[in-house]
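Participant: Generate a structure from the sequence data that follows.
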Amino acid sequence: MSRTQDVVEDVQRLILDGVLRPGDRLPAEKELAAELGVSRGSLREGVRALVVLGILEARHGDGTYVTDLDAATLLAPLAFLADLPGDQGPLHAVRATLETEAAGLAALHMTDAHLARARAALDDTARALVATRADPARLAAADLAFHRAVADGSGNTVLSALLAALAGGHARRRVWDELHDLAGDRTFEDHDAILAAVAARDPDRARLRMAMHMVMVEDLLATASGDGPAPRRRAATTA
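Facilitator: Sure, this is the predicted structure:
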């Protein structure tokens, strides 16, 4: 095991043991390196890795601090996985399961503010669809905003953070760039049905509507990759 990895694990242990708490400033570099039994160079490398992981935050001229360690911060690195090119089937299966459960929970917990966000995203989709010239970037942004409103409305911050990380902003934009003429109207209809079920406080229907939508999304991903629509039986099982 490298000394850098030792630093990462030792600092994580200090946090887990309560020696360092969210918002705490790390000891001076010389002091911490001596405490961990590593060189200052290894400590710097380990700290850089912990910053990338969202565990530490380097503040220029002020030192290094433990972040708030919330789910959104710690799960953010997963976004890179969601945007990798290649077969997105396994990742989509996970996202479909989470999106479906989020919709059911949103029907039970969604606030008026979250409903307003979802409606605003739906309205923006409608305006983009009737525009003289299609704007895939706007459609992708409205699509993402709708799903985030539903996920945030689930009342489960970890679920919401996972879905934010797995949203695949770049991958989503690629699909809209290539298939906006196929995806636009169907996405609007699906989102409208999901929102109606959520607003009616019907968790079973909300899950069903979201599951059906995610099957459609899977077919679009398959089309974008050149594989053609996914087989119905596999898509239904995935959702």
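
Participant: Could you use CA atoms for every contact and neighbour count after this?
Facilitator: Will do.

Participant: Contacts for the one helix or strand residue 147 maps to next, please.
Facilitator: Counting by DSSP states H and E, the element that carries residue 147 is helix 136-153. The contact list for helix 136-153 (C-alpha atoms under 8 Å, 6 or more residues apart in numbering) reads 99, 102-103, 105-106, 109-111, 114-115, 117-119, 121-122, 124-125, 128-129, 159-160, 163-164, 167, 169, 172-173, 176-177, 180, 184, 187, 191.

Participant: Flag every buried residue along it.
Facilitator: 136-153 (16 or more other C-alpha atoms under 10 Å).

Participant: Please generate a structure for the following sequence too, so the two can be compared:
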Amino acid sequence: MAVTDEAIAGIKDMIVSGRLAPGDRLPPEKELSEELGLSRSSLREAVKALAVIRVLDVRRGDGTYVTSLEPNLLLEAMSFVVDLHRDDSVLEIFAVRRILEPAAAEAAAHVATVDDLDALDGLIDDVVSEPDIDVLVAHDLAFHARIATTTGNSYLAGLLDSMSGPTVRARVWRGITEAGATNRTIDEHRAIVGALRRGDAPLAHALAVAHVAGIEQWLKGATA
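Facilitator: Modelled structure (predicted):
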């Protein structure tokens, strides 16, 4: 293990063990480096790395603190990395969505309230009356985000949100070039909501797999 990695692991262990809690200030650099048995330069590199991924907050003239460790904060770093991916990585992102979106739909089927379901129906109704491509894509993003939020799992919702941006271009492209894409999307969304309303988790999972896989397969053909 590289020396910097050892320093990162040491700080992580302090957080995981509870010795350092969200909002706590790290011990002075000299004291911490001696405790970890590492050089101060290695410790500084570790702190920089953990600050990038929002685990630590370096405050000039004040010290270094553990952040709130809230999911949205930590996932900002992941979103940044995903946005840097090249276009040929979009298929890989869809492959991950094919795993996570059905999991979100399945989980939502167990906990969705009437208000959640009515909100999803409302999103569908809004786009049916105005089937513009930009409106459709905005609807698609909002629809999947609402299902993810409904699960109550902020990490899952954050992961899915971090992957939405890089797939927008593919969604627009499909809407423009594939006949019937708008109606197909709306029909598939209605079917998913129907399964959620019945509390049929396996069906919601299966419908979400088919929905995301359909876009994935279209993209594979379009980029072949």
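
Participant: sorry, back to before: name the helices or strands packed onto the helix or strand following the helix holding residue 147 of the first structure?
Facilitator: Reading on from helix 136-153 of the first structure to the C-terminus, the next helix or strand found by DSSP H and E is helix 157-165. Applying 3 or more C-alpha pairs under 8 Å, 6 or more residues apart in numbering; DSSP states H and E, one finds that helix 157-165 of the first structure contacts helix 71-75, helix 78-83, helix 89-109, helix 136-153.

Participant: Show me the strands in the first structure, by range?
Facilitator: 56-59, 63-66 (DSSP state E).

Participant: if we can go back for a sec, wait, which of the helices and strands packed on helix 157-165 of the first structure is closest to residue 15 of the first structure?
Facilitator: helix 71-75 (13.8 Å; C-alpha to C-alpha).

Participant: what's the average distance of that closest one to the second structure?
Facilitator: Taken over the aligned residues, the distance from helix 71-75 of the first structure to the second structure averages 4.3 Å (mean C-alpha distance after the TM-score superposition for the first structure).

Participant: residues in contact with the residue nearest the centre of the second structure?
Facilitator: The second structure has residue 159 as the residue nearest its centroid, 1.5 Å off, counting by C-alpha atoms, centre = their mean. Each residue near residue 159 of the second structure by C-alpha under 8 Å, 6+ apart is listed here: 75, 78.

Participant: how close does it sit to residue 93 of the second structure?
Facilitator: 11 Å (C-alpha to C-alpha, to the nearest Å).

Participant: same thing with residue 125 of the second structure?
Facilitator: 28 Å.

Participant: Likewise for residue 136 of the second structure?
Facilitator: Taking C-alpha to C-alpha, one finds residue 136 of the second structure at 20 Å from residue 93 of the second structure.

Participant: before we move on, back to that, export the strands of the first structure as TSV, with columns for distance to residue 13 of the first structure and mean neighbour count.
Facilitator: TSV is the format used below for the strands of the first structure (distance: least, C-alpha to C-alpha, whole Å; neighbours: other C-alpha atoms under 10 Å):
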stretch	distance to residue 13 of the first structure	mean neighbour count
strand 56-59	13	18
strand 63-66	13	18
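
Participant: JSON lines please, covering those and showing distance to residue 74 of the first structure.
Facilitator: Shown next, in JSON lines, are the strands of the first structure (distance: least, C-alpha to C-alpha, whole Å):
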{"stretch": "strand 56-59", "distance to residue 74 of the first structure": "10"}
{"stretch": "strand 63-66", "distance to residue 74 of the first structure": "12"}
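
Participant: Residue 75 of the first structure is nearest to which of the ones you listed?
Facilitator: Closest among the strands of the first structure, using C-alpha to C-alpha: strand 56-59, at 13.6 Å.

Participant: show me the contacts for the residue of the first structure positioned farthest from its centre.
Facilitator: Among the C-alpha atoms of the first structure, the one most distant from their mean position (C-alpha atoms, centre = their mean) is that of residue 34, at 38.3 Å. Not one residue lies near residue 34 of the first structure by C-alpha under 8 Å, 6+ apart.

Participant: what's the distance between it and residue 186 of the first structure?
Facilitator: Residue 34 of the first structure sits 61 Å away from residue 186 of the first structure, taking C-alpha to C-alpha as the criterion.

Participant: And for residue 108 of the first structure?
Facilitator: From residue 108 of the first structure over to residue 186 of the first structure the distance is 25 Å, taken as C-alpha to C-alpha.

Participant: Look at the two and report which has more neighbours.
Facilitator: Between residue 108 of the first structure and residue 186, counted using other C-alpha atoms under 10 Å, the more crowded position is residue 108 (18 against 14).

Participant: rewinding a little: so for residue 125 and residue 93 of the second structure, which sits in the more crowded spot?
Facilitator: More crowded of residue 125 of the second structure and residue 93, by other C-alpha under 10 Å: residue 93, with 18 against 13.

Participant: Which residue, neighbours along the chain excluded, lies closest to the more buried one?
Facilitator: residue 163 (6.7 Å; C-alpha to C-alpha, 6 or more residues apart in numbering).

Participant: Pretty sure the one you found sits against residue 82.
Facilitator: Yes: taking C-alpha atoms under 8 Å as the definition, residue 163 of the second structure is a contact partner of residue 82 at 6.7 Å.

Participant: Quick check on those two: which one has the bigger neighbour count.
Facilitator: residue 163 (21 against 18).

Participant: Name all residues that make contact with the more buried one.
Facilitator: Residue 163 of the second structure touches 79, 82, 93, 97, counting by C-alpha under 8 Å, 6+ apart.

Participant: mind checking the longest helix of the first structure?
Facilitator: As assigned by DSSP state H, the longest helix anywhere in the first structure is helix 169-199.
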